[in-house]
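Enquirer: no sequence on this one, just coordinates:
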């Protein structure tokens, strides 16, 4: 049999991909790099950059296609087998013997600082192949939006496995042998027998249905190695069951032979209703009979926002209870609560203080940006300062911040002969890696080069900075200027086009889990992780702002979908807004990191300081962070826990401005007083400024917090509620003409062109 695997990134394939990419991109090849309007990027990896590995564990069918990274299953792509993966309600790991399968539900550990559902070393059992005791490797053979196919092959012996989020089923096809199940101890058999094709078993406290083809039989049921004799067929499936009732197994049997072959998400944004509708579709192929559709599970952020009638089955998971549905699709509808491109101007009473803080920010010494993340943080600081200076009438400061912002951004978005000739770090630019289908900032940071980590975190700051420039200078954002380069940054982290020749579809976003993943390779026993929810929301809001500034509704709507979906995931899994996820003894203020297999409360990958751990869910505070303010009681609960977790307030050093900003959600007067008393004594967190902190705290003190019960028929808006001052309605109009806006409570206003419009009602 012809070997179907590709063992290394062949030079001919890379050159073919490069040619296709050059022809597909709105760019031209230049001696200094690839031009995109006034911007450009390098087509080669810098000599000093951390190299990406050459090996990609994929099959021939996936050659010359953009490679998906940053997925829950990515370790299968990067390694010859895989680390543990978490397609809830299951956990799996690829090994030489086959696929090790585990159901974490019965074994969840709820400890003071963690909800742990990581995969046990031995799992529940291994699904292997009778013809092969040790496969040389497993490779990615296909994928869709939340499913993946893995291929095992050795000579004539093949096993293909398909599995994914939200499916209790794992599907197999075989060549040259039969399914072989290997147990640590003989499981309890409670349905079927040697002559039946379907078995119900309990192993390690979990219940499974084993579904051989009709007419198949079993051998070895009294031992620890069971074989399903396929009787001339090539398919097999396994389902983790919610209980061990025969009626439940028979319900699952109805769908066990309808193998899922594709999964696809689609979304729409209804501007009039301010709603995001997401549809999750399963395509199935019946191996027996004519039944279509499947049984699927839904996460809490899904079943709380769908009208799909659930079946009477539930699974415990590290994300909370999973509800079960039936069919080939389901839909969620979530409200979009709006964002603002900048914080509203401070009142007259605060203006002199704001001007002094802006002057302080203007005179701060240059610290430089050693890498792409440091540069991103500085861009974020300048992006916040520029509108504050404009709105405060500080024209000289505004020009200063705008020139710095534009100069720094253009430097990164341009690759020149000088960049090419530099031997060390003074140069800063982006380069494209054809083998891994990605654009990388150099000098890199956070493993964004060697493992493709956190591209959305870095790119989001760049895109938001570009959106701020475009807000004041639309020509700068044209394709003939720097708009083309910004669009490449967007496509690198979240291309909405499944046919994109340069980048994979939604690289970092997991449509089914409802949130993004940070690691490009996911080489952890706990799966992939997300430990910076605030910066993720910054990234998605940048798409909304860029789309509005450039009159690109597709990008704007993509941003609204990602922002709204991830916001609901954050509220459920990071902040426990409904108080249904964290157990009573969970002590941290909120989740520090979400992993595939656990929720961790007291540490990120870089810190165990309580304030720094929790600040990852806040920063950068901005006009797109108002969702954090929608429940002052939730913020009060988290702030109280934070102060209890700290040894003393010295733990807040370097973060004091952020702590005051979070305190202001529930205690605005106290936060404002504390800020004013201590501002001369501390430095703002990198990427922030005391002027920005003062604007945020003053906003909450004067206008109140977000009222999420009122929406508007425009994308850039906010509604505040204040216990004494009433409701304040704010709209930002990016267009050059007045826009009539209607709020869901009947309030109307005409939004002035290219600016903010406010209305306050008692």
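Expert: It's in. Note that the structure is predicted; figures quoted are calculated from it, not measured.
Enquirer: from here on, contacts and neighbour counts on C-alpha atoms
Expert: Will do.
Enquirer: Quick check, residue 514 in contact with residue 569.
Expert: Yes - Residue 514 lies in contact with residue 569 (CA atoms under 8 Å); the separation is 5.8 Å.
Enquirer: which residues do these two both contact?
Expert: Common neighbours of residue 514 and residue 569, using CA atoms under 8 Å, 6 or more residues apart in numbering, are residue 301.
Enquirer: Those two: which is more packed in?
Expert: The neighbour comparison of residue 514 against residue 569 (other CA atoms under 10 Å) goes to residue 569, with 22 against 19.
Enquirer: One more to weigh against that first structure:
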């Protein structure tokens, strides 16, 4: 599939046409050449496979591997010092371009730490604090805002001329770059939320160089206060030292101490600035040497408690105080517990950042949820809506995957599509379709999670140098730049979670490989030695980053926040289905934290993030230094907004956290678009349903549209109709269970809880509601009452003598009849016989020159009545010898119907594609291999039921003959 832009920079959204370039090919080529990039494709070789349960991966190089500047391509740790941690190198971070050098092969791109930004160069570390945004584009539509790097100061060592900068250390949200020119060294520590940069130096004096006119507002020896470009800074030399000025350069002798620090101050007036000096002085001499976030999913309270800790180490001979100064992102400040930020704030691309002084740790308590496997069928379980939904399900029965490409992303999209079909079919009792879709999902997962010797496609390969697991074929830089692993692998994990519920043995067999995908994209285990901890998730910023290297002037970036949430929700469901609470809790932590961040930074729901002059209520992309109403792949408003909605699943109810914001965003889309959406309507209507159910329903009803590549009409119909009935999500009501949601609609409140385990659960909501949920089911109570779903771990053994519903139980007076044979035979007199009759023929009437594809016309009807038997989970099969003689253009078609209880009401119908006969005398065999034309209803146990076979001519003017006897069979799935 051709894409207009090579997405070597960020995630890969699902649209194969109408791409619009964001950079030109020539510009990209020049950038790559200047960076010294070389493409490395390893030669094909026999794969060294490593077994993991029933699955496996390869350790051989089977395709393109990460590449950057020549030194990085040869050795990923080329720009990492020997003193750095020996654990796998983090990627996809705000500082990744320090080590993963791509465009600048000596230093890095700007490092947007917030509140300050930094830029290394040969002479030291540049420092920027931009408070005036650059807003480009028109008033509405494609536009963007940035707080670009604009250097105020450079901090270094006199005479420093380092050939490059290397990474000397990192912690959860800090990094320590190091310069060394052979005579002088400089080591800095910088981080998210830290207004300080702490330095250790040898071989010279501390040096500060202002980029513009500097005004000195404090000069008392070791402390120097400067205002540069309207921004206030405090610099600290060792006690007893003194800063001296020479033009725009300030130096201080470090003696044997070798340390100094520089802090940017918040947005305050002169009096406020002076009042901050004591607190900042205490922090200046106690550099942060470690950061760590520890989280706890409090299931009983339905919230995630996260403690952000700072380790500080006073420099020798100083009176550094306890704790440090930290600025909080808005998503942290909104959920802060037990602390009161100081009055001043910093300007940032994420909104104002309040300040904590003297802080050793702070704690946030963030609501978790709502998450469900799928919204319940409260409106589509009966009546006309069910009939319509079943017709849509029939349309996708033959191919629930609809794969659009062989790579990890498009395979993942196909898995996501099929698992929605599984969930809906299960709710409606269409077990045959559910199980067929599960088989399709199982087949794809088995293939990808098993490596064969020499295999180069549909395989995962572990790269020990980079500490990563790459799926091949890769796409959108998931191999060469380590982009988007959380996007791609989230679909696999979500599909595995659904499959695990119905096939726990599969989860036991392949769970180790699923766990490796989790550990690669966002490893939850700090003791892991194969992958970095939380690769894609920025612990302090509260959201994922998509680019592996993040080496752009605007920093790292991410479009599809919703695909990141797909990963988080998948962890919750996989952990819950398999009993792995460590994975479940990691998913809850990412989900709760990122949901809070998305509401503010992608959707600006409280109106405090985007700067004045940026007239869009949402962004398509978040950048390190800002945001943009755009995507890497399209300028269409539908895709700019839709990329942060898909895939629509039960893990995406957070999209309706603010119904008014949902309505505003949709209205904005129609305004920018000049009318209703013309692409991705299903995605947009599905989110609109969370804010305006009636509006979404009216747009969907009677519409003609092309489903987004990961969607189906069946799922969109199911979602919009049921969400419209339920109402809007009430996020203020929490549950003591990870899979629960509350909706407020016109008829009142509905509580929904899902149970993907094999044990019954009781779910209690914070408003006092209690819901009993049997194993494997989803239950809705309140304004809407509904329950559905199958028991986890597969169906109950139908021959279990303790099962009161056992249809073969002779004590059950309602299920008397002949035991159903597994094979029936067409026979004379309209009979399906248990014993094969003598060889003969049955005549099928001609089609009369018309086409009767899918609709019986004067059919030959054959029945078996009064049958009792347990459904064994299998499929219908038939093998029918037919002959049209020498007639041309004839075809036979079959329909099999099941009336499970013999009450005259058909419960399951399967219509098969017609079989075109040849004009040569002699029989040909018509079988179920022809494939389903359509299907409806669901199979279950036979209780005095009827099985019917209808045969008719779909084409032709002459009769057809069906041969009877032992070779003519109808196989039915009953024991």
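Expert: Received the coordinates, thanks. Bear in mind the structure is a predicted one, so any value in this text is a computation, not a measurement.
Enquirer: Overlay them and tell me the TM-score.
Expert: Overlay of the two chains. TM-score (TM-score structural alignment, normalised by the length of the first structure): 0.91; 713 aligned residues with a CA RMSD of 1.8 Å.
Enquirer: ok, the residue mapped onto residue 361 of the first structure from the second structure - contacts?
Expert: Alignment note: residue 361 of the first structure maps to residue 396 in the second structure; criterion TM-score structural alignment. Going by CA under 8 Å, 6+ apart, residue 396 of the second structure touches residue 712.
Enquirer: Okay, residue 396 of the second structure and residue 52 of the second structure: tell me how far apart.
Expert: 33 Å (CA to CA, to the nearest Å).
Enquirer: thought residue 618 of the second structure was touching residue 630?
Expert: No - using CA under 8 Å as the test, residue 618 of the second structure is too far from residue 630 to be in contact (10.1 Å).
Enquirer: Same drill for the two, tell me which one is more crowded.
Expert: The residue with more neighbours, out of residue 618 of the second structure and residue 630, is residue 618; 27 against 23, by other CA under 10 Å.
Enquirer: ok, that one - contacts?
Expert: Contacts of residue 618 of the second structure (CA under 8 Å, 6+ apart): 602, 603, 604, 629, 641, 665.
Enquirer: Trace the first one over to the first structure, please.
Expert: Looking back up the chat, that one is residue 602 of the second structure. With TM-score structural alignment as the criterion, residue 602 of the second structure matches residue 574.
Enquirer: Going along the chain, name the strands of the stretch 501-650 of the second structure.
Expert: Secondary structure of the stretch 501-650 of the second structure (DSSP state E, counting those that start in this stretch): strands at 537-538, 543-544, 557-558, 621-623, 626-628.
Enquirer: Tabulate those strands in CSV, adding columns for mean neighbour count and distance to residue 694 of the second structure.
Expert: Shown next, in CSV, are the strands of the stretch 501-650 of the second structure (neighbours: other CA atoms under 10 Å; distance: least, CA to CA, whole Å):
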stretch, mean neighbour count, distance to residue 694 of the second structure
strand 537-538, 21, 36
strand 543-544, 26, 32
strand 557-558, 26, 32
strand 621-623, 26, 29
strand 626-628, 27, 30
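Enquirer: Same list (those) but as TSV, adding distance to residue 703 of the second structure.
Expert: Formatted as TSV, these follow (distance: least, CA to CA, whole Å):
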stretch	distance to residue 703 of the second structure
strand 537-538	39
strand 543-544	36
strand 557-558	32
strand 621-623	30
strand 626-628	31
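Enquirer: Which one of those lies nearest to residue 742 of the second structure?
Expert: strand 543-544 (24.9 Å; CA to CA).
Enquirer: Could I get the contacting residues of the residue nearest to the spatial centre of the first structure?
Expert: Nearest residue to the geometric centre of the first structure (CA atoms, centre = their mean): residue 516, 0.9 Å. Residue 516 of the first structure makes contact with 508, 509, 510, 530, 536, 566, according to CA under 8 Å, 6+ apart.
Enquirer: can we see that at 7 Å?
Expert: 508, 509, 510, 530 (CA atoms under 7 Å, 6 or more residues apart in numbering).
Enquirer: Which single one of those residues is nearest to residue 111 of the first structure?
Expert: Of those, the one sitting nearest to residue 111 of the first structure (CA to CA) turns out to be residue 530, at 20.0 Å.
Enquirer: Distance check, the closest one against residue 516 of the first structure.
Expert: 7 Å.
Enquirer: what's next to stretch 733-746 of the second structure, contact-wise?
Expert: Applying CA under 7 Å, 6+ apart, the external contacts of stretch 733-746 of the second structure come out as 299-302, 370-372, 725-730, 749-754, 763-767.
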